[in-house]
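*Asks:* I'll drop the sequence and a predicted model, then ask my questions.
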Amino acid sequence: MFSERLKRLRMEKGITQKELADRLHISRSTIAGYESLGKEPDGEKLCALADFFGVSVDYLLGGTDSRNPISPTPAPPSAAQRPVEAAIAGELSSLSDRQLDRLLGYIQALKELPEGAASQNTSIVEKNASSENSSAAG
């Protein structure tokens, strides 16, 4: 049941075993084992697969035919979370993988600047982030 559902979800998404493996940071042969050899992932990988495909773990394992994960009621932002953090977190899900990589580069470059220098050195931040992303892609 798991192997069939995993393969069906991957095919519906139009991605190869290699692409799925790369996204989950595992080997292609592991995905192949899940799809054809009856191997099942550990809990962490199972959750990652469910998150990636937007389905419940129960669906992947055949416990239900409903693909929709049960959405917990979102917790209100903690008192320690600043409004800007909540705003950023709310925007992350709309970004592509490439955009998320660029954002991470910007954040890393900002952290390297002296305190208060970020607004004065925007071009440096963008240059550093761009060079990090191009070296990571190569």
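*Replies:* Received the coordinates, thanks.
*Asks:* only C-alpha atoms from now on, for both contacts and neighbour counts.
*Replies:* Will do.
*Asks:* what about Ser123, distance to Ser130?
*Replies:* The gap separating Ser123 from Ser130 is 10 Å, by Cα to Cα, to the nearest Å.
*Asks:* which one of the two is surrounded by more residues?
*Replies:* Looking at Ser123 and Ser130 with other Cα atoms under 10 Å, you find the greater number of neighbours at Ser130, namely 16 against 11.
*Asks:* report the buried residues of the strand or helix carrying the more buried one.
*Replies:* Element membership for Ser130 (DSSP states H and E) is helix 122-137. Applying a neighbour-count criterion of 16 or more other Cα atoms under 10 Å, one finds 125-126, 128-130, 132-133 buried in helix 122-137.
*Asks:* can I get these in JSON lines including distance to Asp51?
*Replies:* Below are these laid out as JSON lines (distance: Cα to Cα, whole Å):
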{"residue": "Val125", "distance to Asp51": "32"}
{"residue": "Glu126", "distance to Asp51": "31"}
{"residue": "Asn128", "distance to Asp51": "31"}
{"residue": "Ala129", "distance to Asp51": "28"}
{"residue": "Ser130", "distance to Asp51": "29"}
{"residue": "Glu132", "distance to Asp51": "27"}
{"residue": "Asn133", "distance to Asp51": "25"}
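*Asks:* please compare the first structure with the one that follows:
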Amino acid sequence: MIFENIRNLREDNDKTQQEIADYLNIKQTTYSKYELGKINIPIEVFIKLADYYDVSLDYLTGRSKNKK
């Protein structure tokens, strides 16, 4: 669910993996592994993604369907 949420948010906002990786100051390959669920996402990255997309951490992690 988490991995789908971050991919869907990126695609819904017409962003590339590279654009989000640049925002997070990480390599695109690392971000790709986040979306594929191949590596764990650090809490700092979750916070930055929630801020970037203006959604709650609960929404980002699939605990809530409410974006705020």
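*Replies:* Noted; the coordinates are in hand. Just so we're clear, the structure is a prediction, and the values are computed from it rather than from any experiment.
*Asks:* quick one on the thing from earlier: which residues are in contact with the helix holding Ser130 of the first structure?
*Replies:* Helix 122-137 of the first structure has contacts (Cα atoms under 8 Å, 6 or more residues apart in numbering) with 101-102, 104-106, 108-110, 118.
*Asks:* returning to what we had before: would you point out the most distant pair within the buried residues of helix 122-137 of the first structure?
*Replies:* Using Cα to Cα, the pair of these lying farthest apart is Val125 and Asn133, separated by 12.2 Å.
*Asks:* the first structure: helices as residue ranges?
*Replies:* Counting by DSSP state H, the first structure has these helices, from start to end: 2-13, 17-24, 28-36, 43-53, 57-61, 83-92, 97-112, 122-137.
*Asks:* now do the third one against helix 2-13, angle only.
*Replies:* Going by axes from the mean of the first three to the mean of the last three Cα atoms, to 10 degrees, helix 28-36 of the first structure is angled at 110 degrees with respect to helix 2-13.
*Asks:* from what I can see Phe2 of the first structure touches Gly63, true?
*Replies:* No - with contact defined as Cα atoms under 8 Å, Phe2 of the first structure does not count as touching Gly63 (9.8 Å).
*Asks:* which of the two has more neighbours?
*Replies:* Neighbours were tallied for Phe2 of the first structure and for Gly63 using other Cα under 10 Å; the higher tally belongs to Phe2 (21 against 12).
*Asks:* can you pull the contacts of that one?
*Replies:* For Phe2 of the first structure, the contact set (Cα under 8 Å, 6+ apart) comprises 34-35, 40, 60-62.
*Asks:* how about it, what's its match in the second structure?
*Replies:* With TM-score structural alignment as the matching criterion, the partner of Phe2 of the first structure in the second structure is Ile2.
*Asks:* how about residues contacting stretch 9-25 of the first structure?
*Replies:* When contacts are taken as Cα under 8 Å, 6+ apart, the neighbours of stretch 9-25 of the first structure outside the stretch itself are 27-28, 30-32, 45, 48-49, 53.
*Asks:* okay, the residue lying closest to Ser66 of the first structure once chain neighbours are set aside and Asp51 of the first structure: tell me how far apart.
*Replies:* Distances taken as Cα to Cα, 6 or more residues apart in numbering put Tyr59 closest to Ser66 of the first structure, at 6.2 Å, once the chain neighbours are dropped. In this structure, Tyr59 of the first structure and Asp51 of the first structure are 12 Å apart, going by Cα to Cα.
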